[in-house]
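Engineer: Structure of the sequence below:
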Amino acid sequence: MYHAITRAKVRSLWRRIGAGDYLAAVETAAPDVRFRFVGDTPVSAELTGRDAFEDWFRALFARFPGLRLTLRDVVVRGWPWRTTVVVRLDVEATLADGTAYRNEAVQWLTLRWGRMTTDEVFEDTKALDEACRRQAAAS
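Structural biologist: This is a model prediction of the structure:
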């Protein structure tokens, strides 16, 4: 039952984030959340703390206005004191030059009593880096 409830909460959270409400994710984060967006791109990051996490999201949505994040699948394992959540996402945006950006991402989370303590995101960095270059060239 716990896993089903957690899956439903994650799905609800991603509906909000997918609609542009990234503060929903920030609200679930522990004050000392550890966040890592893997790769060597302008949006790659390794940071700690809810404020830095919010700043990263704000910059991401500023770089990609209209960014759409759609949940494809969610897997939950563990218990309330240490829950692992794995999410598959579709990532889409229309770049400033009018081209479509499409990618996939996997998110690996650790929750402790409902609070996100770690968040790691893995996305095709080659495609993401190209999208970042297009955005920079168009501005």
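Engineer: Only C-alpha atoms from now on, for both contacts and neighbour counts.
Structural biologist: Fine.
Engineer: who does the longest helix anywhere in the chain touch, helix- and strand-wise?
Structural biologist: The longest helix of the chain (DSSP state H) is helix 2-18. For helix 2-18, the packing partners by 3 or more Cα pairs under 8 Å, 6 or more residues apart in numbering; DSSP states H and E come out as helix 23-28, strand 68-79.
Engineer: what's the shortest one packed up against?
Structural biologist: Contacting helix 23-28 under the criterion 3+ Cα pairs under 8 Å, 6+ apart are the following elements: helix 2-18, helix 50-63.
Engineer: go on, the last one?
Structural biologist: Packed against strand 68-79 by the contact rule (3+ Cα pairs under 8 Å, 6+ apart) you find helix 2-18, strand 82-94.
Engineer: one more to put side by side:
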Amino acid sequence: MYHAIVRSRIRALFEAINRGDAEPVLAQFAPRFEHVFLGSHALGGSRRTLAATRRWYERLYRLLPDIRFDLVMILVSGGPWNTLVTIEWNETNSGTDGVRTYATGIHVVQLRWGKTVRMVICPDTVMLTATLERLAGKGHEEALAAPIVG
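Structural biologist: This is a model prediction of the structure:
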């Protein structure tokens, strides 16, 4: 039953992201957490504060305003005191230039008593880097900005 509840909550969080609303995700973080996005690019890096993580989501929506995740699989293991969730997804976006791209990836999320203590986002970094370089080439300088960390 617990795993079914976690899967339902994960689906709801991705639905919020698909609507452009990161607040439900931000509200899920424990007082001490780590938010990691793999890669050396404008969306890469590691954050440990809500302020930095909020800025990261704001940047995500500025660069990829219509980003959408379609969930393929949600795997949940462990009990409420230490839960590991792996989410496989397909993602689409149009960037700021209207060019539609498609990618795959996973999120790995560690929960303790219902709060996120670690989130690692593993995208197709080759596709994402190409998208960011394309956006920068069309004048969106933030696409090549330094990662938001902190």
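Engineer: Superposing both, give me the TM-score.
Structural biologist: Overlay of the two chains. TM-score (TM-score structural alignment, normalised by the length of the first structure): 0.93; 139 aligned residues with a Cα RMSD of 1.2 Å.
Engineer: ranking the helices and strands packed on strand 68-79 of the first structure by burial, who's on top?
Structural biologist: strand 82-94 (a mean of 18; mean count of other Cα atoms under 10 Å).
Engineer: Average offset of that strand relative to the second structure?
Structural biologist: Superposed on the second structure, strand 82-94 of the first structure shows a mean distance of 0.8 Å to its aligned residues (mean Cα distance after the TM-score superposition for the first structure).
Engineer: hmm, who's touching that strand?
Structural biologist: 64-78, 100-113 (Cα atoms under 8 Å, 6 or more residues apart in numbering).
Engineer: What subset of those residues is buried?
Structural biologist: By the neighbour-count criterion of 16 or more other Cα atoms under 10 Å, the contacts of strand 82-94 of the first structure include these buried positions: 64, 67-71, 74, 76, 101, 104-112.
Engineer: ok, for Arg58 of the first structure, nearest residue in space, not its chain neighbours?
Structural biologist: Distances taken as Cα to Cα, 6 or more residues apart in numbering put Tyr22 closest to Arg58 of the first structure, at 7.9 Å, once the chain neighbours are dropped.
Engineer: tell me the centre residue of the second structure?
Structural biologist: In the second structure, the centroid-proximal residue (Cα atoms, centre = their mean) is Ile121; its distance is 5.7 Å.
Engineer: quick one: it and Gly105 of the second structure, what's the gap?
Structural biologist: Per Cα to Cα, to the nearest Å, Ile121 of the second structure is found 8 Å from Gly105 of the second structure.
Engineer: Check Val72 of the second structure too.
Structural biologist: On the measure of Cα to Cα, Val72 of the second structure and Gly105 of the second structure end up 10 Å apart.
Engineer: what about the residue mapped onto Asp55 of the first structure from the second structure, how many residues close to it?
Structural biologist: When the second structure is aligned by TM-score structural alignment, Asp55 of the first structure is paired with Arg55. Residues within reach of Arg55 of the second structure, counting by other Cα atoms under 10 Å, total 14.
Engineer: Okay then, goodbye and thanks.
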